[in-house]
Structures are given as structure tokens and as C-alpha cells.
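Enquirer: Okay, sequence plus prediction incoming.
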Amino acid sequence: MTTTAHPRRTVLITGATRGIGRALAEQLAADGDIVLLSSRDGAAVAAAADEIAGNVRPAGPDPVQIHPIQLDATDPVSVCDAAARIGRDHGHLDVLVNNVGGMFDGPSRASTVQLDTVRATFELNLFSAWRVTQAMLPLLRRGHEARIVNVSSETGSLTRMTAEQPAYGMSKAALNALTRSLAGELAAEGITVHAASPGFTATEAVAEGGRPVPDGAASIKAVIDLPAGSGTGGFFQDGAALPW
């Protein structure tokens, strides 16, 4: 997988005040993209945007542009309000990164996991991305070589799936299925859709181990930076295709 230079893009990242989302925002801002940093916590996302703007040194002549957006991906009203604000302030989107996600089932097994936990996991990892995508599609249709990137996990690969963390793995497998469905639907409009795995990364949700957060974010950024003619409906980690 190769990447290429690109014009300045307007990029929305959900769940981006910390961890992989924030590191990705920093990397894209440094490249000169206009980054819409979003979180359900308005105060936290405003503070994070200010910090990133103050710390990032752009590679090109354009100043860093980080704009905070209050967006609760689990709340339809919040999502619609965010889409309306982006439409008013920016007019379009070039890239949507569905980064919101979480893991709730830990060491559970499919035979014993609480189904309420499974439902909560699917709501956050699947339906939030689906909801945000539907709301942002009109803005993406106005974008340049628009792209949707769903932040998945290699545990969502049916080929690699094990007994570990069934709710999390199945929710990410469902997100991968959504990726494929959207890719098939939107290809005729020139909107590409991919799933990207950051790999096992040392975020706050990981008790120990994992690679540096910027490395996980770079795995997502590589998919955002794919050339427009490189196809749609892929699943990648660190520049290599993962099995579905």
C-alpha cells in the first residue's frame, strides 16, 4: 500500500480528545489538514484543540487548523446538530474517521458474557459509526475524493477471531461488514470506504503492553492517505491488508 501527497482536506475525527484519535489529529494537522476534533464533552474537546494548536508545528506554510466539535456519537440529536454546524462553518467534509469505540467485556466468553454488555458494545462500536456516517454523508458528497475510515481491530477479522473478548471482536466484525456494505453502495459516487486497525496500542484502555499511540494513529493515517484510485472496501493495518 502506498500513499501520496494530497491537497488540504477537511477531516472529522470522532472521539478525538485522547489516545489514537488525538494522536491522529496531531499528525493530520501537522500535514496541513483542517481537523475537526470531536467529543461528547464540549469543554474537553475545546481544551484539546487549543493544546494541539499550540503544540503542532505544520510542515507547510499554512497555519494549524484544529476546530472543536461537540458530538456525542451515541445521541442522534447531538450528531445531527454537529452535522448542521459543520455544514454552516465548513460546507463539506473530505474525510470522516469513525474513531469512537470501546471495550467492555474484558476476559469474558461468548457462553457467559452478559448480553447487556454485548448490546452496549455494539451501540458504541457499530451503531455510533453508522449513525455518524448517515448524518455526514451529505457533507461528504460535497467533498473532494471523499473517504470514510472506520477504526476497526484485527480482532474483528473472522479469520483471526478467537474466544477472547467476544462482544468487542463481534462488534468490530460487524463494523467491518458495514464498511464493505457502504463501500459497495458509495463506490459509484466516488466515495471510498475502508476499515483500519491501529494494532495493539498502549491507549488508556490497555492495562499494559502495546505499542506507542502515535504508531497506532499512523496506521489509521496511512489509510486516510491512500491514493484515490487505490480502490475501496479494504481492511488495513500498518499498510498491509488484513483478512476479513
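Expert: The structure has been received and is ready for your questions.
Enquirer: From here on, just use CA atoms for contacts and neighbour counts.
Expert: Noted.
Enquirer: Quick one: the helices in the protein, in order.
Expert: In the chain, the helices defined using DSSP state H lie at 19-31, 42-55, 76-89, 115-122, 128-140, 166-186, 213-224.
Enquirer: so what's Asp33 up against?
Expert: For Asp33, the contact set (C-alpha atoms under 8 Å, 6 or more residues apart in numbering) comprises Arg8, Arg9, Thr10, Val11, Val64, Gln65.
Enquirer: Nearest to Gly234, out of the helices of the chain?
Expert: Smallest distance to Gly234 across the helices of the chain (C-alpha to C-alpha): 7.9 Å, for helix 166-186.
Enquirer: JSON lines please, covering the helices of the chain and showing distance to Ile69.
Expert: Shown next, in JSON lines, are those (distance: least, C-alpha to C-alpha, whole Å):
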{"stretch": "helix 19-31", "distance to Ile69": "13"}
{"stretch": "helix 42-55", "distance to Ile69": "7"}
{"stretch": "helix 76-89", "distance to Ile69": "7"}
{"stretch": "helix 115-122", "distance to Ile69": "24"}
{"stretch": "helix 128-140", "distance to Ile69": "13"}
{"stretch": "helix 166-186", "distance to Ile69": "23"}
{"stretch": "helix 213-224", "distance to Ile69": "20"}
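Enquirer: Second structure for comparison follows:
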Amino acid sequence: MSERTTHQKVALVTGANKGIGRGAAQHLAALGMTVLIGARDPQRGEQTAAELRAAGGDVHAVTVDVTNPTTIQAAARQVEDRFGHLDVLINNAGITGSGQVSPEDAHDQVPSTVDVDMVRAVFETNVFGVIAATNAMLPLLRRSRAPRIVNVSSHAASLSLTSDPNGPFSALLPSAAYSPSKTALNALTVQYANELRKDGILVNAVAPGYVDTDSNNHTGFLTVAQGAAVLVRLATLGPDGPTAGFFSEEGPLPW
């Protein structure tokens, strides 16, 4: 049965069955949006959606593996058939390449010894997956009155911050996979923003900060809610909001 409405805002968050994505989905649902939980694992997606519905949100699960074009196209068709449009796309799905370790322990990403196949896998999800998901959802976003795209990046993507030998990130191990993938994502964000500016689609990258999630083996010092706040803020920008920017909760970040 179609749930098309002329006013209800619809948001899709990829990788939303846990962590920052789930936090953003929960917050958007609390704001009254219909939220689609994008997840590779249908069972985990349905479980998360059910839990958020139990808390009062209008939340549904959508199977999306950003490295699998078939699932992406199927998800776009589901959104089309059920809602007819999309207002917010949060490209949150991402991998570290190193599994569940803190950034200080990611020895397998050191450029001189890195496994190139691992680098390819990280870029496949963190960069190419964003292109695939965004392009599939763009026709639906163009039907929105206030379309917003938020790409989840990282402070480690900043060339200015990470190249400073006396800066706050000097203790991080050099990375040939995760950090460069997020730098590439930032560059991609600018290019999409430049293309879509004339259409009123605002596109920005966000750095949630060091959030307590599975990806860093729960060594982060920010809560999921704190990390998700900047995603939600950029997803709900007014018409005069920025585009082609890179932001943390504290404000603009250096490229």
C-alpha cells in the first residue's frame, strides 16, 4: 500500500542499524520524519526499525548494501513505490578496513606495508558506495522541496589537521585506507554540491567526532547521540543553509 503524502518528510540513513547512523535515525524520527533504516542485513535492519517504532517513531527497514548495485536499485524502487520522494539522504555506511580497533592501533593501514586489496575494499564502501547510493536516490531527492545530502566523514579526512606534526592528530598512525577514503569523500561532497547547487540540493560532509561505537571497539569518548547531532543539524538545514561544507558539531572544519 502506498504511503505517499504531500508533506511528510522522508529520510534514508545508510548503515543505520547501529552506531551513529542509528542515533541519527532515532533523532530524525523524533523530529517527526519518516525514517528508513538502511542496512545490509535485513534482520538487523528490521530489528532496529522495530525498536525505534516502539519508541514512537515512523521507522521502516530497507535493505541496502552500498557495494551491491542490485540492493541499491531495489531500495530506490521501494522508496519510489511507497513514498514517491526522498527529502534526506545520509550516507553513513562505512568501514574502517581494520575492524574493531582504535585509530591508534590500526597498524595494518600504514602506507608502506598496507594491503592494497584492503584499501580497495575501503574505497569501495566509503567512496564508490556513496556515489552509487546518491545517484540512485537523486531522482527521488529532486522531488523534495528541501532536499539534503549528508556524507559522514571524519576529522581524519582533514589534510590540514592530519599534516600538522604538532596538531591534535599527530599521534594517529599514518593511514593509506580509511583516512584517504574520507578525504576523497570530502572532495566528492564538494563536486556533488557544485553540481546540485542550482537545484537547491544542499550537500555537506560531517565529522561526528570520536564516538563510542563498534568500529573503534568502544574507545570513543562521545556518545552516539552527541556524534549524531551534527548529522541531524545538516540534514535539517533551512533554505539559506550552507552547501559544499565540512562541519563538526562545533562548526566548520579545515579541508
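Expert: On my side now, so go ahead. Owing to the predicted nature of the structure, the values given are computational and were not obtained by experimental measurement.
Enquirer: what's the TM-score for these two chains?
Expert: Once superposed, the chains reach a TM-score of 0.91 (TM-score structural alignment, normalised by the length of the first structure), with 231 aligned residues with a C-alpha RMSD of 1.3 Å.
Enquirer: Same list, the helices of the first structure, but as a markdown table with mean neighbour count please.
Expert: Below are the helices of the first structure laid out as a markdown table (neighbours: other C-alpha atoms under 10 Å):
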| stretch | mean neighbour count |
| --- | --- |
| helix 19-31 | 24 |
| helix 42-55 | 17 |
| helix 76-89 | 16 |
| helix 115-122 | 16 |
| helix 128-140 | 20 |
| helix 166-186 | 21 |
| helix 213-224 | 23 |
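Enquirer: Quick one: closest of those to Gly233 of the first structure.
Expert: Closest of those to Gly233 of the first structure is helix 166-186, at 5.1 Å (criterion: C-alpha to C-alpha).
Enquirer: Which residues does the closest one contact?
Expert: With C-alpha under 8 Å, 6+ apart as the test, helix 166-186 of the first structure has contacts from 102-105, 108-110, 113, 117-118, 121-122, 125-126, 129-130, 150, 152-153, 155-158, 161, 191-195, 232-235, 244.
Enquirer: cool, and stretch 211-224 of the first structure?
Expert: 3, 19-21, 23-24, 27-28, 95, 147, 149, 151, 194, 196-203, 236-239.
Enquirer: next one: stretch 135-150 of the second structure
Expert: For stretch 135-150 of the second structure, the external contacting residues (C-alpha under 8 Å, 6+ apart) are 72-73, 76, 80, 84-91, 199-206, 231, 234-239.
Enquirer: Quick check: the residue nearest the centre of the second structure vs Ala24 of the second structure, distance?
Expert: Against the mean C-alpha coordinate of the second structure, by C-alpha atoms, centre = their mean, the closest residue is Asn92 at 1.9 Å. Applying C-alpha to C-alpha, to the nearest Å, the value for Asn92 of the second structure to Ala24 of the second structure is 9 Å.
Enquirer: what about Trp244 of the first structure, how many neighbours?
Expert: By other C-alpha atoms under 10 Å, 17 other residues sit near Trp244 of the first structure.
Enquirer: still on that earlier bit, only whichever of the contacts of Asp33 of the first structure are buried, select them in ChimeraX.
Expert: Only the buried entries of the contacts of Asp33 of the first structure go into this ChimeraX selection, using 16 or more other C-alpha atoms under 10 Å:
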select :9,10,11,64,65
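Enquirer: if I pick Thr133 of the first structure, what's in contact with it?
Expert: Contacts of Thr133 of the first structure were listed using C-alpha under 8 Å, 6+ apart, and they are Leu96, Asn98.
Enquirer: Need the counterpart of it in the second structure.
Expert: Residue pairing (TM-score structural alignment): Thr133 of the first structure is matched to Thr134 of the second structure.
Enquirer: same check, this time on Val213 of the first structure
Expert: Taking TM-score structural alignment, Val213 of the first structure has Val224 as its aligned residue in the second structure.
Enquirer: Tally up the residues packed near Asp238 of the first structure, please.
Expert: 20.
Enquirer: In the second structure, what residue corresponds to it?
Expert: So, by TM-score structural alignment, Asp238 of the first structure is matched to Glu249.
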